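Asks: What shape does this take:
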Amino acid sequence: MKLRFSKMHGIGNDFVMLDCRQQPFALRESQIRDIADRHAGVGFDQLISIEPPRDPSCAFYYGIWNADGTPSGQCGNGVRCVAAWLHRAGALAIGDTVRLESPSGPVTVRLLGPAEVTVDMGVPVFEPARVPFLAEAEAASYAIEVGGETLQIGAVSMGNPHAVVVVPELGAPSLFRQGPLLTTHARFPAGANAGFVQVLGRDHLRLRVHERGSGWTLACGTGACAAMAVMRRRGEVDDRVRVELPGGVLVIDWAGPGHTLWMTGPAAFAFEGEWLGKTAAR
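Replies: Coordinates of the predicted model:
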């Protein structure tokens, strides 16, 4: 099997991009896992297919798969890479605003430069049933048992479920135990991305994210949006926040409940390649 691809990343959150505009996406879950292997494959946090839109109001559709082969509903760093990829392909010009279709629904992107994109990530969803998160009523904070400890979390969907935990310091060993447990917690029926956030000021957050299906990542765009949304809803940050992740910085703007949230950040090409299949790769 020969498969042409582009390797891209958004502040370290890396992707294999597939051009499926003329041919349908047809990879099996096992093939996705093979390509994701960072030793015998290409390696990625998510694989993204760029396809014709299902929704006629959108210019293109993009599909998202995690490194374990499972589908994902949204990826903030990934959609910026989609916009930059479309620019390189001649389908999007600098200054253009275009509506794209994600697995979770339409998003609007604006190409600020060849490697700088701002994205309308939609209205954050806090209603537990829609996250989904098992809770009797909506609240700004929930007590949840994780590995014998009680954590206070915020629960929100930014196209995929997020658990947000405020911590005093991101280097605590307990975080690396709690992240995987929170990602697969029974109160998140569809799993969740676990975000640990340190508040450095009303306009500055620091974040680490353990993603469902991919593990610890250098960056998570929807995780940055989720952290800002939870903290803004609690009144602890302003309407524009710099979110510092291990791979770099994203800027998140949100006026508050009822408004859409905007994320701005870079997208970069690493290389182009051809996947030859599991046997040839090894």
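
Asks: can we go C-alpha only for contacts and neighbour counts from here?
Replies: Will do.

Asks: which residues of this structure fall in helices?
Replies: Assigned by DSSP state H, the helices in the chain fall at 29-36, 76-88, 173-183, 221-233, 278-281.

Asks: In a markdown table, list those helices along with mean neighbour count and distance to residue 114.
Replies: Listed next are those as a markdown table, based on neighbours: other C-alpha atoms under 10 Å; distance: least, C-alpha to C-alpha, whole Å:
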| stretch | mean neighbour count | distance to residue 114 |
| --- | --- | --- |
| helix 29-36 | 19 | 26 |
| helix 76-88 | 25 | 6 |
| helix 173-183 | 18 | 34 |
| helix 221-233 | 27 | 19 |
| helix 278-281 | 12 | 32 |
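
Asks: what's the closest of those helices to residue 68?
Replies: helix 29-36 (5.4 Å; C-alpha to C-alpha).

Asks: So what's the gap between that closest one and the chain middle?
Replies: Centre-to-centre, helix 29-36 and its host chain are 19 Å apart (C-alpha atoms, centre = their mean, to the nearest Å).

Asks: residues making contact with that helix?
Replies: With contact meaning C-alpha atoms under 8 Å, 6 or more residues apart in numbering, helix 29-36 is reached by 40-47, 65, 67-70, 275, 278.

Asks: what about the helices of the chain, which gets the closest to residue 11?
Replies: That would be helix 76-88 among the helices of the chain, by C-alpha to C-alpha, at 7.8 Å.

Asks: follow-up on the earlier one: let me have the helices of the chain in CSV, adding distance to residue 256 as columns.
Replies: CSV is the format used below for the helices of the chain (distance: least, C-alpha to C-alpha, whole Å):
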stretch, distance to residue 256
helix 29-36, 37
helix 76-88, 19
helix 173-183, 26
helix 221-233, 7
helix 278-281, 47
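
Asks: Out of those helices, which is closest to residue 156?
Replies: With C-alpha to C-alpha as the criterion, residue 156 lies closest to helix 221-233 of the helices of the chain, at 6.4 Å.

Asks: for the closest one, the distance to its chain's centre please.
Replies: Relative to its parent chain, helix 221-233 has a centroid offset of 12 Å by C-alpha atoms, centre = their mean.

Asks: Let's see this one next, to set against the first:
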Amino acid sequence: MEFRKMNGLGNDFVVLDARPRALSISPEQARAIADRKTGIGCDQLIVIEPSTKADVRMRIWNNEGFEVESCGNASRCIADILFAEKRKTVATIDTLGGFLTCEKGGNGLVTVDMGVPRFGWQDIPLSEPFPDTRHIELQLGPIDAPLIHSPSVVNVGNPHCIFWVKDLDIVDLAKAGPMLEHHPLFPERANISLARIDAKDHITLKVWERGAGLTRACGTGACAALVAAARIKLTHRKATVTLPGGDLVVEWRQDDNHILMTGPIAYEFDGFLPAHLAV
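Replies: Next comes the predicted model:
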């Protein structure tokens, strides 16, 4: 079976097209394809399926092998495939995390309408009630002098927990990320971010992605950070979010509360799955 390798700011994907014939992806198959030593190698496996309410349905498996709801960087990549196929500048994608509308921009950029953020504790979801999710009770380090604490939480198609820091290296996110991702507060696990506010229109971000680990870029993480920051007046409603892989521009639109994310995509190569990775 053919595949296409793509990335958004270094967040990379193996894309399979299941429109000609249906595919049944097991966790073992997803892990095998994503394995960087014995497979193709990627952060996420993306499968395009037919949809009755959008141009395509997009399904996403993290490299641990479990299916997740949303991926902002992958959405831009799939949108660019659709732009070329359909020779148009607007594409729609149906995901577990919601319905997305994507628009082709200049200079290889794609804008995705990520929908409306959700702030209710039960929508994120959290395992216990928090009346105000702008800050929740969670910390790492000594009780009387925690290294990070009082994160904001939000669901932007998937759950995110953002710690506000002045130093992005205050904790080793490669070590702290797995523990926080699996914290009992997060029944569906969570993406964990360290966010530094550089200006009212600029955030620098490091993300431990749920089921994928440290990533060069996380589109939903950038959206979550901007929305959470604007909600507590740390930034304007539009800002550049800098990740290790590059910049995304995120706007939390005032009139309808939709999140718009703009960034680049890149094609790496096409190929055929070897026999041991057959699906």
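
Asks: Point out the one among the helices of the first structure that comes closest to residue 134 of the first structure.
Replies: Of the helices of the first structure, nearest to residue 134 of the first structure by C-alpha to C-alpha is helix 173-183, at 13.3 Å.

Asks: With the second structure overlaid, how far apart is the closest one on average?
Replies: With mean C-alpha distance after the TM-score superposition for the first structure, helix 173-183 of the first structure departs from the second structure by a mean of 2.4 Å once superposed.

Asks: Quick check: ChimeraX command selecting the buried ones in the contacts of helix 29-36 of the first structure.
Replies: Buried residues within those, by 16 or more other C-alpha atoms under 10 Å, are selected in ChimeraX with:
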select :41,42,43,44,45,46,47,65,67,68,69,70
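
Asks: The contacts of helix 29-36 of the first structure in strands, which ones?
Replies: Taking DSSP state E, the ones among the contacts of helix 29-36 of the first structure that sit in strands are 46-47, 65, 275.

Asks: counterpart of residue 39 of the first structure in the second structure?
Replies: By TM-score structural alignment, residue 39 of the first structure lines up with residue 37 in the second structure.

Asks: Same question for residue 6 of the first structure.
Replies: Using TM-score structural alignment, the equivalent of residue 6 of the first structure in the second structure is residue 4.

Asks: same deal with residue 78 of the first structure?
Replies: Using TM-score structural alignment, residue 78 of the first structure sits opposite residue 74 in the second structure.

Asks: Please name the residues that touch the residue lying closest to residue 275 of the first structure once chain neighbours are set aside.
Replies: Closest residue in space to residue 275 of the first structure, ignoring its immediate chain neighbours: residue 3 at 4.9 Å, by C-alpha to C-alpha, 6 or more residues apart in numbering. Neighbour list for residue 3 of the first structure: 274-276 [criterion: C-alpha under 8 Å, 6+ apart].

Asks: same thing with residue 64 of the first structure?
Replies: Contact criterion C-alpha under 8 Å, 6+ apart gives 46-49, 71-75, 103 as the residues in contact with residue 64 of the first structure.

Asks: How about residue 135 of the first structure?
Replies: The contact partners of residue 135 of the first structure, by C-alpha under 8 Å, 6+ apart, come to 128-129, 187.

Asks: Quick check: it vs residue 128 of the first structure, distance?
Replies: Counting by C-alpha to C-alpha, to the nearest Å, the separation of residue 135 of the first structure from residue 128 of the first structure is 6 Å.

Asks: what residues are up against the most centrally placed residue in the first structure?
Replies: Centroid check for the first structure by C-alpha atoms, centre = their mean gives residue 75 as the closest residue, at 3.0 Å. For residue 75 of the first structure, the contact set (C-alpha under 8 Å, 6+ apart) comprises 64, 220-222.

Asks: Residue 117 of the first structure now?
Replies: Residues near residue 117 of the first structure by C-alpha under 8 Å, 6+ apart: 80, 83-84, 109-111, 264-267.

Asks: Still touching in the second structure? Go through those.
Replies: Checking these against the second structure (both residues aligned by TM-score structural alignment, their matches' C-alpha atoms under 8 Å), the contacts still present are 80, 83-84, 109-111, 264-267.

Asks: between those, which is nearest residue 141 of the first structure?
Replies: Sorting these by distance to residue 141 of the first structure puts residue 264 at the head of the list, at 26.8 Å, by C-alpha to C-alpha.

Asks: quick revisit: ok, so what distance separates the match of residue 6 of the first structure from residue 16 of the second structure?
Replies: Applying C-alpha to C-alpha to residue 4 of the second structure and residue 16 of the second structure gives a distance of 7 Å.

Asks: the more surrounded of these two?
Replies: residue 16 (20 against 17; other C-alpha atoms under 10 Å).

Asks: Map that one onto the first structure.
Replies: Aligned by TM-score structural alignment, residue 16 of the second structure pairs with residue 18 of the first structure.

Asks: Please name the residues that touch that match.
Replies: Neighbouring residues of residue 18 of the first structure by C-alpha under 8 Å, 6+ apart: 4-6, 47-50.

Asks: and the gap between residue 87 of the second structure and residue 153 of the second structure?
Replies: According to C-alpha to C-alpha, residue 87 of the second structure and residue 153 of the second structure sit 39 Å apart.

Asks: Of the two, give the one with the bigger neighbour count.
Replies: Neighbour count, other C-alpha under 10 Å: between residue 87 of the second structure and residue 153, residue 153 has more, with 30 against 9.

Asks: Thank you kindly, that will do.
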